[in-house]
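Asker: Pasting the sequence and the predicted model now:
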Amino acid sequence: MSKVVLITGASSGIGQAIAQHLVAQSYITYGTSRNPKKSSEKGVHMVALDVTKPETITAAVKNIIAKEGKIDYLINNAGMGITGPLEETPDAETKRVFETNYFGALEVIKAVLPTMRSSRSGMVINITSIAGYMGLPYRGIYSATKGALGITTEAYRMELKEFNVKMTTVAPGDFATNIAAGRYHAPLLDDSPYRENYKNTLSLMDKHVDDGMSPLVMAKVIHRIMKTKNPKVHYRVGFFMQRFSIALKRILPDTWYEKLLLNHYDL
């Protein structure tokens, strides 16, 4: 019997690559987008869903279950980037990215869990970020949203254990996607005391994305995890130094690690 997968944010980037790969592996694949009419993913059933609007989440999940009778996998991928000096980032934008990256993901989880619990099976894969393991300069809000989702996943795993529902995170590093174009960038203010450092950091971040891995790498890792009977708590996908940076954070004194980041961003 074919497995049913729901992937949020499947109209571009990593989500699109995951959806296309899973269709090729014969999964019944539902992808979400705020504007599915603008998406034309071959073999992917695109549905309207905005993670910041709970009523759209409820409607989408209800319709999929009505058609398929179940949802075997949820891949929480929808998200947005944000950059800027913390002092100068508008509160409204900070709240918007938390609503998308954190609270939105939680709302989708809550919508699918009843059917997974009733069948005593299912897996939720939350896409976080290597940036969520550390506070990065001029990306502090983004780091916070992904770090919060990772910690919440750890708690959820233990609460769901008795129902045989699995949950894990996958933290990507830099991938060649259009995420940079979709980020909210706090404006470069002429009179900002952070102007030069912020400007230089923005250029470095964009270069990292341009030189990033193919999203297909991420898609293959996701598929491999889906076939795992007992997934690990966390997975990291990226270049060696990106993954190694997490290990370094565990073993180095905080100030030493901070110095490494300052040197990396030339601050």
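Answerer: Good, I have the coordinates. Residues are numbered from 1 along each chain as shown.
Asker: Every contact and neighbour count from this point should use C-alpha atoms.
Answerer: Will do.
Asker: the strands in the protein, which residues?
Answerer: Using DSSP state E, the strands of the chain run over 4-7, 28-33, 45-48, 73-76, 82-83, 123-127, 166-172, 184-185, 234-237.
Asker: Just the buried positions in the first one, please.
Answerer: Translated: strand 4-7. Neighbour-count burial for strand 4-7, counted by 16 or more other C-alpha atoms under 10 Å, picks out 4-7.
Asker: How about the second one?
Answerer: By neighbour count with 16+ other C-alpha under 10 Å, strand 28-33 contains the buried residues 28-33.
Asker: Next, work out how far apart Met213 and Thr168 are.
Answerer: Distance, Met213 to Thr168, by C-alpha to C-alpha, to the nearest Å: 22 Å.
Asker: and what of Leu6?
Answerer: Using C-alpha to C-alpha, Leu6 is found at 15 Å from Thr168.
Asker: And for Arg96?
Answerer: With the distance defined as C-alpha to C-alpha, Arg96 ends up 24 Å from Thr168.
Asker: And the two? Which one has more around it.
Answerer: Per other C-alpha atoms under 10 Å, whichever of Arg96 and Thr168 has more neighbours is Thr168, with 24 against 16.
Asker: surely the more buried one meets Pro231?
Answerer: Yes - counting by C-alpha atoms under 8 Å, Thr168 touches Pro231, with 6.7 Å between them.
Asker: Count the residues that sit near the nearest residue to His21 once chain neighbours are set aside.
Answerer: Distance criterion C-alpha to C-alpha, 6 or more residues apart in numbering; nearest residue to His21, sequence neighbours excluded, is Ala219 at 6.4 Å. Ala219 has 20 neighbours, counted by other C-alpha under 10 Å.
Asker: who's in contact with Ala219?
Answerer: Residues near Ala219 by C-alpha atoms under 8 Å, 6 or more residues apart in numbering: 14, 17-19, 21-22.
Asker: swap in Leu267?
Answerer: Counted by C-alpha under 8 Å, 6+ apart, Leu267 has contacts Asn197.
Asker: Could you measure from it over to Val233?
Answerer: Leu267 is 33 Å from Val233, by C-alpha to C-alpha.
Asker: List the contacts of Ile28.
Answerer: 2-5, 44.
Asker: Considering those residues, which is situated nearest to Ala78?
Answerer: Val5 (14.4 Å; C-alpha to C-alpha).
Asker: wait, the closest one sits on Gln25?
Answerer: No - counting by C-alpha under 8 Å, Val5 stays clear of Gln25, with 11.6 Å between them.
Asker: I'd like the buried residues of strand 28-33 as JSON lines, with distance to Asn263 appended.
Answerer: Output for the buried residues of strand 28-33, formatted as JSON lines (distance: C-alpha to C-alpha, whole Å):
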{"residue": "Ile28", "distance to Asn263": "46"}
{"residue": "Thr29", "distance to Asn263": "43"}
{"residue": "Tyr30", "distance to Asn263": "43"}
{"residue": "Gly31", "distance to Asn263": "40"}
{"residue": "Thr32", "distance to Asn263": "39"}
{"residue": "Ser33", "distance to Asn263": "39"}
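Asker: ok, structure two:
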Amino acid sequence: MSKVVLITGGSTGIGKSVGEYLIQKGFVVYGTSRNPNNYKNSEFPILQLDVKKVDTINKTVNTIISAEGKLDILINNAGAGITGPIEETPEIEIKANFETNFFGPINVIKAVLPQMRKQQKGLIINVTSIAGYMGLPYRGIYSASKGSLELLTEAFRMELKAFNIDMTNVAPGDFATNIAAGRYHAPLLENSPYKTSYGKTLDLMNEHVDSGSNPNMMAEAIYKIIITKKPKGHYKVGEFMQKFSIVLKRILPDRIYEKLLMKHYKL
């Protein structure tokens, strides 16, 4: 029988590419969106789900299990970007980002675990970010939310071993998606002490997304994880230098690495 896959945020970008790729490989795929009516031409069903609303999560998970009798794979892909000086980022926006990028995935995981335990097997893939491995200037909240999910997965893996449920992270670099259009930008304030440096960094971040890699690279990487018998805890997907930046952080003194980042962002 074909494996059943749930992809949160499966209507656009990486989630859509992963879903379409897995369908070609014979999987049964369900995606989610807060507004599924906007994606009626999707190659796979798009169900209504908001990771910040537990009732929508439970309803969608139960719908899939009722229809298919099982749920083999969860891909926690739904996420939100956020940029801005931490000092000038409203607390409500900081909390909203963590609700989507951290607490949201936890809620979806909690919803699928009873079924996976019943099956005595399952795989959960959390889509994090290479930005979660380092504190990036003017992306500090995003780095923190994705980094938190990375660490959470490490703990979860050990807790779930006894139930034959695997969990892993896959951290993408910059990909050509619409994430820049949907993320929260703290406004460039005229009287802000960060105006010049934040403006430069914001332009650079948008350039990286516009010239990012093809999302199909993520689709191929996730498929390889799915067919791996014993997935590792962490995977990184992106251009060489993006992945190598994690290695540099591990081996370089803090101040040297900080200088490299500041030079990259022209600070």
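Answerer: Done, it's in. These figures come from a predicted structure and were not determined experimentally.
Asker: From the contacts of Ile28 of structure 1, pick the one nearest Glu55 of structure 1.
Answerer: Checking those against Glu55 of structure 1 with C-alpha to C-alpha, the nearest one is Val5 at 20.0 Å.
Asker: Can you find the partner of the closest one in structure 2?
Answerer: Structural alignment (TM-score structural alignment) places Val5 of structure 1 against Val5 in structure 2.
Asker: any idea how far Leu260 of structure 2 is from that match?
Answerer: 40 Å.
Asker: For the contacts of Ala219 of structure 1, name the two members farthest from one another.
Answerer: By the measure C-alpha to C-alpha, Ile14 and Leu22 form the most distant pair in the contacts of Ala219 of structure 1, at 12.3 Å.
Asker: who's more crowded, these two?
Answerer: Per other C-alpha under 10 Å, whichever of Ile14 of structure 1 and Leu22 has more neighbours is Ile14, with 25 against 19.
Asker: isn't the more buried one right up against Met218?
Answerer: Yes - between Ile14 of structure 1 and Met218 there is a contact under C-alpha under 8 Å: 7.0 Å.
Asker: list residues touching both of these two?
Answerer: Going by C-alpha under 8 Å, 6+ apart, no residue sits against Ile14 of structure 1 while also sitting against Met218.
Asker: Quick one: the helices in the stretch 101-250 of structure 2, in order.
Answerer: Applying DSSP state H, counting those that start in this stretch to the stretch 101-250 of structure 2 gives helices spanning 104-119, 140-160, 179-182, 195-210, 216-226, 240-251.
Asker: Adding distance to Glu91 of structure 2, write those helices out as JSON lines.
Answerer: As requested, those are exported to JSON lines (distance: least, C-alpha to C-alpha, whole Å):
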{"stretch": "helix 104-119", "distance to Glu91 of structure 2": "18"}
{"stretch": "helix 140-160", "distance to Glu91 of structure 2": "11"}
{"stretch": "helix 179-182", "distance to Glu91 of structure 2": "18"}
{"stretch": "helix 195-210", "distance to Glu91 of structure 2": "19"}
{"stretch": "helix 216-226", "distance to Glu91 of structure 2": "32"}
{"stretch": "helix 240-251", "distance to Glu91 of structure 2": "29"}
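Asker: quick one, which of these is nearest to Asp50 of structure 2?
Answerer: Nearest to Asp50 of structure 2 among those is helix 104-119; the distance by C-alpha to C-alpha comes to 8.3 Å.
Asker: And the closest one, what's buried?
Answerer: Applying 16+ other C-alpha under 10 Å to helix 104-119 of structure 2 flags 104-109, 111-113, 115-116 as buried.
Asker: now these as a markdown table including distance to Asp174 of structure 2?
Answerer: Formatted as a markdown table, the buried residues of helix 104-119 of structure 2 follow (distance: C-alpha to C-alpha, whole Å):
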| residue | distance to Asp174 of structure 2 |
| --- | --- |
| Gly104 | 22 |
| Pro105 | 21 |
| Ile106 | 24 |
| Asn107 | 26 |
| Val108 | 25 |
| Ile109 | 25 |
| Ala111 | 30 |
| Val112 | 29 |
| Leu113 | 30 |
| Gln115 | 34 |
| Met116 | 32 |
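Asker: who touches the residue nearest the centre of structure 1 in this structure?
Answerer: Centroid-nearest residue in structure 1: Ile127, 3.2 Å away (criterion: C-alpha atoms, centre = their mean). By C-alpha under 8 Å, 6+ apart, the contact set of Ile127 of structure 1 is 75-77, 169-172.
Asker: By neighbour count, which of those residues wins?
Answerer: Neighbour counts for these peak at Ile75, which has 29 neighbours (criterion: other C-alpha under 10 Å).
Asker: what does that one align to in structure 2?
Answerer: Under the alignment (TM-score structural alignment), Ile75 of structure 1 maps onto Ile75.
Asker: circling back to that earlier point, which one among the buried residues of strand 28-33 of structure 1 gets closest to Leu204 of structure 1?
Answerer: Of these, the one sitting nearest to Leu204 of structure 1 (C-alpha to C-alpha) turns out to be Ser33, at 29.2 Å.
Asker: my read: the closest one touches Ala10, true?
Answerer: Yes - counting by C-alpha under 8 Å, Ser33 of structure 1 does reach Ala10; the two are 6.4 Å apart.
Asker: Which one of the buried residues of strand 28-33 of structure 1 is nearest to Thr52 of structure 1?
Answerer: Ser33 (11.9 Å).
Asker: where's the closest one relative to Asn126 of structure 1, distance?
Answerer: Separation of Ser33 of structure 1 from Asn126 of structure 1 (C-alpha to C-alpha) stands at 17 Å.
Asker: and what of Phe240 of structure 1?
Answerer: For Phe240 of structure 1 relative to Asn126 of structure 1 (C-alpha to C-alpha), the value is 21 Å.
Asker: And those two? Which one has more around it.
Answerer: Asn126 (24 against 9).
Asker: and that one, what does it touch?
Answerer: 75-77, 105, 149-150, 153, 167-170.
Asker: 6 Å - rerun?
Answerer: Neighbouring residues of Asn126 of structure 1 by C-alpha atoms under 6 Å, 6 or more residues apart in numbering: 76, 169.
Asker: Could you count how many residues lie near Leu252 of structure 2?
Answerer: Other residues near Leu252 of structure 2 come to 11 when the count uses other C-alpha under 10 Å.
Asker: And Asn164 of structure 1, by the same measure?
Answerer: Neighbours of Asn164 of structure 1 (other C-alpha under 10 Å): 16.
Asker: likewise Leu149 of structure 1?
Answerer: Neighbours around Leu149 of structure 1, by other C-alpha under 10 Å: 21.
Asker: how far away is the residue lying closest to it once chain neighbours are set aside from Val61 of structure 1?
Answerer: Spatial nearest neighbour of Leu149 of structure 1, chain neighbours left out: Tyr102 (5.9 Å); criterion: C-alpha to C-alpha, 6+ apart. Tyr102 of structure 1 sits 18 Å away from Val61 of structure 1, going by C-alpha to C-alpha.
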